[in-house]
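> Predicted structure and sequence below. I'll ask about it afterward.
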Amino acid sequence: MDSAMTAPDRSGSSDASANTATRAAGIDVSKASLEIVVLCRDADHKDTDRSVSRSIPNTEEEFDKLREWIDREVEVDLERVHVCLEASGGYERPVARYLHEQNVTVSVVNPRRTSAYADSRLNRSKTDPVDARLLARFCQREEPSSWQPSSSEQKGLKDMTRGLQSLKKERDRLKNQIDRSSNPTVTSSLQSVLESVNEQIDQLEKAIDEHVQSCQTLARKRELLETIPGIGSTSAALVLAELGDSERFESARQAAAYAGLTPAHHESGSSVHRKPRLSKIGSSRLRKALYFPAISALRCNAAIKAFGDRLAERGKAKMVIIGAAMRKLLHICYGVLKNQAPFDASLHPGT
């Protein structure tokens, strides 16, 4: 499905400047379609109103047409195009991966960032073309960091662990229904479904283990994580799936920020002094993966236990201590993976 294209206005610019200009592009992603807007940015970095736009179906068969359209209409090498997309529940991944393979710089950004940017520009309309143009402007102004696709092994692990989490959520829901049910017929039916779900959980856990063992890199990383008291086989697989490649983070704090485990402070002047809280702006799945391991580590990991005891002595609430333990545990996971060395308790004396 092709929509009408807006021809670029090249008045006042030479062919040479058009060829040397860089282009920022925004793609508004939905399940069915992609709305693309490409802006110009001249060498002096001054904004212009020139743009081209197009809408195509969000299918892999149409991605080649997108590349051909950029070549034909935008008149710039693909290496000079920077495309910005919002994280859209996975619908953005196929086109992001395709464009990355075509040597296009791709950024996949948190929708909260672009929403705040829209508010700062006092946007009054919200349509697919408007959103795509906003993403292009955001890309042009902010130059967000580039996105790197996961390896096929990493993607497979993430898909399986997320499937496992969904099954476990369904198992808990069925258990709650069974506990509330007073009808023997309903209870029997629910028990039958629960048994089936438990079988699927066992099969998927076995498949995850086989998948990790089949990949030398993943197997080594899981082995390293399992040296940390509190981290078991299943938790290690979840952390690996959601954290991804530790090399993409410059520090443990950056990894903690990715998980939304860094403290958010609320202070202003002399009257506003709220207690710090976890920011929770980040991967909720990674936080969930660390919750029960942190509780376990507060009992069996001497480094984290000492850390938790010190917070308790200062009168910190239970959930504050658990949140701090989750952050500390992620710091340790990052260090183990970054240094490719097993957990060494001597590096965390009385932490």
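Structure received.

> Could you use CA atoms for every contact and neighbour count after this?
Will do.

> hang on, residue 103 packs against residue 78?
Yes. Look at residue 103 against residue 78 with CA atoms under 8 Å: they come within range, at 6.5 Å.

> ok, the two, which is more surrounded?
Neighbour comparison, residue 103 and residue 78: the larger count goes to residue 78, with 18 against 14 (by other CA atoms under 10 Å).

> give the contact list for that one.
By CA atoms under 8 Å, 6 or more residues apart in numbering, the contact list for residue 78 reads 70-71, 102-104.

> again, but for residue 152
Contacts of residue 152 by CA under 8 Å, 6+ apart: none found.

> Just the buried ones from the contacts of residue 78?
Among the contacts of residue 78, those classed as buried by 16 or more other CA atoms under 10 Å are 70, 104.

> mind giving me TSV with the contacts of residue 78 and columns for secondary structure and distance to residue 187?
Formatted as TSV, those follow (DSSP: H, G, I helix; E, B strand; the rest coil; distance: CA to CA, whole Å):
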residue	secondary structure	distance to residue 187
70	helix	59
71	helix	62
102	coil	55
103	coil	56
104	coil	55
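
> and here's the other structure:
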Amino acid sequence: MEEAPSSSSNLAFSLGMGARKTALELALRNGEETVAKTTVANDSGGHDELLRWLLGQGCGPEETRVCMEASGDFEKAIAQRLYEEDYRVSVVNPRRIKGYASSQLQRTKTDAADASLIARFGQREEPRPWEPASASESRLQELTRARQALQKEKTRTLWSSG
């Protein structure tokens, strides 16, 4: 029986990504080594540049896993774009990455080092693929955030008036 194209055995490349408000720090691994690094803007032009860069490295969706930390929503647009381009994307809780860094005895804390570590994590740990939230899930998240903001404001108002 033939494996599905997204199975880990067909994923030769692992792209680790650190998403910040203005930039995406990228590290590409092939096997046990980091083979390329770059930084692109975290906007639609930078996202286009990232896709061109990946294809220039020979990293199409069929052979590339993308792993990134959840980082205050800075990762959402690029995760969505890569998902739409059929890349296998994983958005991972930063605590998992931090725990992995500790287990690897990595103490260097730079954006470039983080991207390489995230690429290695994605390659070795094979985190589950990310899928965008459905419309109803997105609405529920919005309502939950609004409720939390109202509760916080109520608490602040009670403390400041008492």
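Looks like it arrived, so ask away. From a predicted model like this one, the values you see are computed outputs, not experimental measurements.

> now what about the TM-score between them?
For this chain pair, the superposition-based TM-score is 0.87 by TM-score structural alignment, normalised by the length of structure 2; 153 aligned residues with a CA RMSD of 1.6 Å.

> and in structure 2, which of the contacts of residue 78 of structure 1 remain?
Compared against structure 2 with both residues aligned by TM-score structural alignment, their matches' CA atoms under 8 Å, the contacts of residue 78 of structure 1 retain 102-104.

> So the closest residue to residue 86 of structure 1 other than its chain neighbours versus residue 255 of structure 1, what's the distance?
Nearest residue to residue 86 of structure 1, sequence neighbours excluded (CA to CA, 6 or more residues apart in numbering): residue 109, at 4.9 Å. With distances taken as CA to CA, to the nearest Å, residue 109 of structure 1 is found 16 Å from residue 255 of structure 1.

> between those two, which one's more packed in?
residue 255 (23 against 19).

> Thought residue 335 was touching the more buried one, still the case?
No. If you go by CA under 8 Å, residue 255 of structure 1 and residue 335 don't touch, sitting 10.4 Å apart.

> before we move on, back to that, list the contacts of the residue nearest to residue 86 of structure 1.
84-87, 144.

> For residue 10 of structure 2, which non-adjacent residue is spatially closest?
Using CA to CA, 6+ apart, the closest residue to residue 10 of structure 2 is residue 63 (5.6 Å).

> What of residue 132 of structure 2?
Here the residue nearest residue 132 of structure 2, using CA to CA, 6+ apart, is residue 80, at 6.7 Å.

> Count residues in the vicinity of the counterpart of that neighbour in structure 1, would you?
Counting by TM-score structural alignment, residue 80 of structure 2 corresponds to residue 97 in structure 1. For residue 97 of structure 1, the count of nearby residues is 16 (other CA under 10 Å).

> Could you do residue 96 of structure 1 as well?
Residue 96 of structure 1 has 23 neighbours, counted by other CA under 10 Å.

> count of residues packed around the residue nearest to it when sequence neighbours are not counted?
In space, and not counting its chain neighbours, residue 96 of structure 1 is closest to residue 106: 6.5 Å by CA to CA, 6+ apart. Using other CA under 10 Å, residue 106 of structure 1 has 26 other residues around it.

> So residue 106 of structure 1 sits against residue 149, correct?
No. Taking contacts as CA under 8 Å, residue 106 of structure 1 lies outside contact range of residue 149: 9.8 Å.
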